[in-house]
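S.K.: sequence and predicted model, in that order:
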Amino acid sequence: MDNSVLTSEMLIVFGLLGFAIILFVFELLRVDIVGLLMMVLLPLLGVIEPQDALAGLSSNAVVSVIAVMIIGAGLNRTGVMNVVASKIIKLAGRGEKQIMLVVATVVAIISSFMQNIGAAALFLPATMRICRRLNISASRIIMPMGFAAITGGCLTLVGSSPLIMLNDLMASWWANNSEAVGGSQFVPLELLSITPVGLVLLACVLVYFAVFGSRLLPADMCEIDEDCMDKRLQEIYGSVVGDGYELEVPLSFRPKSLGELELRSQFNITVVGIAKNEGYVKNLAPVMDSVVGPGDVLWIISSKEKIEKVADAYGWRIKKQHEIFAEENSPDESGVIEGVVIPHSNLSGHTMAELRFRDLFQVNPLAIVRGDEIIMENINVTTLLQGDTILLQGRWQRFELLRQKMDIAFIEEVKGEQFLPERTRSAMFFVVLSLVLALSFHIKLSIALLTGALGMIITGVIAADRAYEAVDWRTVFLLSGLIPLGAAFEQTGAAAYLAERVMSVVGTPNSLVLLLVVSMLSAFFSLLASNVGAAVLMVPLAMNMAVEVGVNPVVAGIAVAMSASNTFILPTHQVNALLMRPGGYRTKDYMRAGIGITIIYTVVLVACLAMFYDL
């Protein structure tokens, strides 16, 4: 089998591969810049043709990622992902570990019948929404979800590209090596032939993160950024205005109006919500006449010190986290923003009480800033002056109405966007259409997904400009640069050379050692090149080795195809690359979590193959 000769092109590829790994590990450049660098260096050094270096930009994987991002944004625009998030929270509760297990399991099941990159990208908006709503760091959920999506591709023969190709690759080898197998006929694998092994692998991934996830995953990536209250607002108002709390009113409490309670004048706090009948009735902009009764739940903006004084004074219970107002408290639904009273504004020269500000706009004023003074008391009856800044809390869509009617200028862009539930049927139609085209009519995945994305744009589910904004171009360029590097690894013969060197060292192994070596080689090539390339290269090589040592060649082929999903150590797999930025991960985060699961995956796979199949 020792046929390959080390060439200068191979040396260049090995050098670029090592260079890319160093850049990834030590984070000397952004990951997308590393991808672009590979795209440029490969043709400049004469390893591959320019058209091959640029082929990643139009590859099936990259176009599929772009289309799925647009589809996901369209579903999010209709509120579908909000519904999905609510269902998962209802099923799993509010615990971080339970949420992780349910999300990962659902994505793995979806991944078993569609490309894992599509399953991960499609579910990413719902996962981000769940994390924001429950105030869970997304970094604790997204990586397990991604690893489960990759492993879920091993549950059926249509879950990943190597498994889809497996029967064809094995049949081709069988036709050319009929004498080696005694002239027997090749029996293709069925859809669920590998399911028992896939289920065990998935269970190992889930248990691994359930037990070790808290130690291996980043502790907390939720910094004050675009998903949290603006850092500047926190610095200016944080100690004065405070944060949001839920308080439960006991059943013994005698009903009183907010005016009678005088909470703002006594404690400088703001009641921004009152929930009655266990949350079925909510008032998100209560006024002085709003009544607080027994069993009610209040949503209050306050400092910790003040909220404790209020609770002690009235016997109310402070909840550990938002429950009744969890959805409304999500950064996707509501937030805090500064508005400036501009010249000729309808607010200038009036009080908010005169304008029935809360009644009409359902927005809660928290403070008025006038010069260096922060006014907290009597803000509803304070005459607003040109240049005043009002700190406001409310739902994002209400701010848009306020801007239109009151000529107020917001210092920051209003972050939320109004849902279009009336477009839900249209959005779901194009999602189903994409899946049907890909699964039933065998239309190329990228074309099927682009059909759904384009349909959403044409029918107004998502605007064209918003569709472009929904694409994470860092991920696109990272993938586009890694694809030609993988192609160069195969085209120059570097992959075959490395495989032959390893096999020559191993010699004539027993069945378990053979499966272990085949699994490790396949995982290595998939990690650094592509899972499809690894399958094409390793399936015939592994089956030849299996025949030589008396092992069932079909089992060796299965080992290759399933090991092609063992790509957890580096963010080079399409799923890992997609989730790297939303999860706030660095390369070392993948290495820390991925080394353990890579070892477990390999050992369990070999053990399961020996257990479930006749070697």
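M.R.: Sure, I can see it. Numbering: from 1, shown residues only.
S.K.: CA only for contacts and neighbour counts going forward, please
M.R.: Will do.
S.K.: the strand or helix carrying residue 515: which residues count as buried?
M.R.: Using DSSP states H and E, residue 515 sits within helix 511-528. Applying a neighbour-count criterion of 16 or more other Cα atoms under 10 Å, one finds 511, 514-528 buried in helix 511-528.
S.K.: in a strand, that's where residue 136 is, yeah?
M.R.: No - counting by DSSP: H, G, I helix; E, B strand; the rest coil, residue 136 falls outside a strand, being coil.
S.K.: center of the protein, which residue is that?
M.R.: Closest residue to the average C-alpha location of the chain: residue 124 at 3.5 Å, with Cα atoms, centre = their mean.
S.K.: quick one: buried residues of whatever helix or strand residue 429 lives in?
M.R.: Following DSSP H and E, one finds residue 429 within helix 424-439. Under the neighbour-count criterion of 16+ other Cα under 10 Å, helix 424-439 has 424, 426, 427, 428, 430, 431, 433, 434, 435, 437, 438, 439 buried.
S.K.: here's the one I want to compare it with:
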Amino acid sequence: MNFELAIVLCLLAATIFMFATGRPRMDAVALTMMAILPLTGTITIADSLAGFSDPNIILIALLFVVGEALVRTGVAQKMGDGLIRYAGPGETRLLVLLMLLVAFIGAFMSSTGVVAIFIPIVLRIAGNTGIAAGRLMMPLSIAALISGMMTLVATAPNLVVNSQLVRDGHEGFSFFAFTPFGIPILVLAIGYMLLARRWLAPKSVAEPAARPRLSDWISDYSLAGREFRIALRKDSQWAGKRLDMLDLRATSGINIIAVERHRGMSRRLIRPVASTQLQANDVLFLDVLNGDREMEALCQHYGLNRLPISGNYFSDNAQDIGMVELMVPPSSRLIDKTVAESRFRSEYDLSIIGIKQGSTASQGPVHSQRLKLGDTLLAVGPWKAIRNIRHDRNLLVLTMPAELDEVIEKPTRAPFAIAILALIVALMVSGVVANVQAALIGCLLLGLFGCVDMNSAYRSIHWQSLILIVGMLPFSLALQNTGGVDLAANGLLSLIGEASPRIGLAAIFVTTAILGLFISNTATAVLMAPVALAVAAEMGASPYPFAMTVALAASAAFMTPVSSPVNTLVVGPGNYSFFDFVRMGVPLALIALFTSIAIVPAVFPF
């Protein structure tokens, strides 16, 4: 071992130690090593920064954007809601469908993103079925990790290994090269979880204070008896009239919250403004202070039909109609003005439907009440307006409802998102263009068709993950330049001896898995990919089975909560300990090991 290699190994050991302790954060460690490694003379500063120009880094960033589009258009959420609908109350069927669905979605987008999407869905399922969340969160993380074994773009370690193959002058893996291994491992993992889930005993845990839901505010402000839906008959006196002409708020104490307009089988909610012209067959959703008697008189006089409505109409239409609780601060210009005088609806695109002075909800007409310092207001309207009001100095946002996290921003764009995702996959599978170009074309189309905008695209990219990968790539080059890769390969070869190549695959898998106990699976893939290819070259074998083994072992990061961000995300919601992952993950990692060793040489001969 030469002096330069000793320095690189000391820096690598320090990096692994900092990764394991979590101090400082991993991307900061990676940036630090990018700055230090060129000082050792083993690589240049250009080598240290070369990862930023790696096409696979760009591809990973673009895939985050694709995942964001699936979230914003509701594609991912609709699949989750379908799971709730079809799984039924049984835990066995629910677990199987959950793992299948997560593995399928994760094959085409970031596994970390998939888990982030499904955590609230699983918590909602747990609350509705009475199943402890801890019995579902571990299957969720395991399925997300195995989804990385399904396609080339499913997880960063696959792209890292593929990039190493290309750098060494070999042809990269095809899009579905991983699928023959991912499917059997997924099937075995589902069977294993059905047997081992008894180890995930429910634990009592104090739930954090939850944000209020719309149904809570309906009760607090006594709104249930004030909600009405009416349809305009063809002979209605309101048909053809503009809302400012009717002035229903001043004359009858009526707030029109939304206008439902039906065209054939389609239905859309129209935001009511002064210039909105009502049409026959329109359905109005009203907030009426004077109750049933006033409503019956209005229907008879103006040619209206009263329609049935649930007591939770706001909650039932939470994708279209939102609420927010506001407070009047000392500097507000609204103080001593009535709701009508403040022109609240015209300025904020929201309607005040409830007022609290202290802890008591006012029962009188809202539009005529004078606002005072410290009054709490309940406003209803489009979610976009609710988000915008957070920046207004005249009002202080007290509480956003829990439904805000479940709102689909671009529901009408879902067909475009699905079609563009299919196009990206088709381009990658066909090989007509490079994978990164296919993803770039897809992201541009997602922007063109309104599935994602530039701001949300930039926000969706998990920069910490990208910096981690870029920061670890110089280690791979430094180890190659100083003979570290050859040293590791020779060490494995001496350990293997004259054994068969299958034993070599097993050694690569075990080494990768052990290293993954302490650092992320992406960093593990960066370090082990060149070692695996060097071992293959020394044994005179094909590089593909060895490279595939590294990728599969990196995705089999089941054994500790720090092996992958996927595991870290479910620790809190599942109330897991470190030992829970060891107890559940070690047997599953062994299953993945033996399955890989059995199947990989059959698909990629030595």
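M.R.: Received, thanks. Quick caveat: nothing in here was measured; it's all calculated off a predicted structure.
S.K.: hang on, the earlier thing: and which of the buried residues of helix 511-528 of the first structure is nearest to residue 402 of the first structure?
M.R.: Taking Cα to Cα as the measure, residue 402 of the first structure lies nearest residue 527 of the buried residues of helix 511-528 of the first structure, at 51.8 Å.
S.K.: check contacts around that closest one.
M.R.: Neighbouring residues of residue 527 of the first structure by Cα atoms under 8 Å, 6 or more residues apart in numbering: 566, 567, 568, 569, 570, 572, 573.
S.K.: which secondary structure elements does the helix or strand hosting residue 598 of the second structure contact?
M.R.: Assigned by DSSP H and E, residue 598 of the second structure belongs to helix 578-603. Judged by 3 or more Cα pairs under 8 Å, 6 or more residues apart in numbering; DSSP states H and E, the packing partners of helix 578-603 of the second structure are helix 179-196, helix 501-515, helix 543-555.
S.K.: report the secondary structure state of residue 349 of the first structure.
M.R.: coil.
S.K.: contacting residues for residue 158 of the second structure?
M.R.: 148, 152, 551.
S.K.: kindly recompute the last result at 7 Å.
M.R.: 152, 551 (Cα atoms under 7 Å, 6 or more residues apart in numbering).
S.K.: you'd agree it is in a strand?
M.R.: No - with three-state DSSP as the criterion, residue 158 of the second structure is helix rather than part of a strand.
S.K.: what's the burial count for the residue nearest to residue 570 of the second structure when sequence neighbours are not counted?
M.R.: Among residues not flanking residue 570 of the second structure along the chain, residue 137 sits closest, at 5.9 Å (Cα to Cα, 6 or more residues apart in numbering). Neighbourhood size, residue 137 of the second structure [other Cα atoms under 10 Å]: 28.
S.K.: strands of the stretch 251-400 of the second structure, start to end?
M.R.: Taking DSSP state E, counting those that start in this stretch as the criterion, the stretch 251-400 of the second structure contains strands spanning 254-263, 266-270, 283-288, 304-307, 322-327, 351-357, 360-361, 376-381, 396-399.
S.K.: which residues does the first one contact?
M.R.: Counting by Cα under 7 Å, 6+ apart, the neighbours of strand 254-263 of the second structure from elsewhere in the structure are 248-249, 267-272, 282-289, 381.
S.K.: show me what residue 472 of the second structure lines up with in the first structure.
M.R.: Matched across to the first structure, residue 472 of the second structure falls on residue 482, judged by TM-score structural alignment.
S.K.: can I get the strands of the stretch 251-400 of the second structure in a markdown table including distance to residue 182 of the second structure?
M.R.: Formatted as a markdown table, the strands of the stretch 251-400 of the second structure follow (distance: least, Cα to Cα, whole Å):
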| stretch | distance to residue 182 of the second structure |
| --- | --- |
| strand 254-263 | 46 |
| strand 266-270 | 41 |
| strand 283-288 | 50 |
| strand 304-307 | 52 |
| strand 322-327 | 42 |
| strand 351-357 | 52 |
| strand 360-361 | 57 |
| strand 376-381 | 46 |
| strand 396-399 | 44 |
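S.K.: which one of the ones you listed lies nearest to residue 457 of the second structure?
M.R.: strand 322-327 (24.4 Å).
S.K.: now for the closest one, which elements pack on it?
M.R.: With contacts defined as 3 or more Cα pairs under 7 Å, 6 or more residues apart in numbering; DSSP states H and E, the packing partners of strand 322-327 of the second structure are strand 376-381, strand 396-399.
S.K.: other residues contacting the shortest one?
M.R.: Read that as strand 396-399 of the second structure. Under Cα under 7 Å, 6+ apart, the answer for strand 396-399 of the second structure is 324, 325, 326, 327, 328, 329, 390.
S.K.: circling back to that earlier point, give me the contacts around the following helix or strand past the helix holding residue 515 of the first structure.
M.R.: Next helix or strand after helix 511-528 of the first structure toward the C-terminus (DSSP H and E): helix 531-548. Helix 531-548 of the first structure has contacts (Cα under 7 Å, 6+ apart) with 161-162, 169, 173, 180, 490, 518, 522, 525-526, 552-553, 556-557, 560-561, 564.
S.K.: how far does helix 531-548 of the first structure sit from the chain's center?
M.R.: 33 Å (Cα atoms, centre = their mean, to the nearest Å).
S.K.: buried sites along it?
M.R.: 531-547.
S.K.: repeat for stretch 411-428 of the first structure
M.R.: Buried, per 16+ other Cα under 10 Å, within stretch 411-428 of the first structure: 414, 415, 416, 419, 420, 421, 423, 424, 426, 427, 428.
S.K.: okay if I get the residues you listed as TSV plus distance to residue 59 of the first structure?
M.R.: What follows is these, written out as TSV (distance: Cα to Cα, whole Å):
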residue	distance to residue 59 of the first structure
414	36
415	33
416	33
419	33
420	32
421	33
423	31
424	30
426	28
427	25
428	26
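S.K.: hang on, the earlier thing: so which of the helices and strands packed on strand 322-327 of the second structure comes closest to residue 306 of the second structure?
M.R.: strand 376-381 (21.9 Å).
S.K.: can you tell me how far whatever residue of the second structure lines up with residue 531 of the first structure is from residue 39 of the second structure?
M.R.: Taking TM-score structural alignment, the alignment pairs residue 531 of the first structure with residue 525 from the second structure. Distance, residue 525 of the second structure to residue 39 of the second structure, by Cα to Cα, to the nearest Å: 24 Å.
S.K.: give me the number of residues near residue 30 of the first structure?
M.R.: 13.
S.K.: I meant to write residue 38 of the second structure there.
M.R.: 17.
S.K.: surely it touches residue 44?
M.R.: Yes - counting by Cα atoms under 7 Å, residue 38 of the second structure touches residue 44, with 5.1 Å between them.
S.K.: residue contacts, residue 566 of the first structure?
M.R.: 523, 598, 601.
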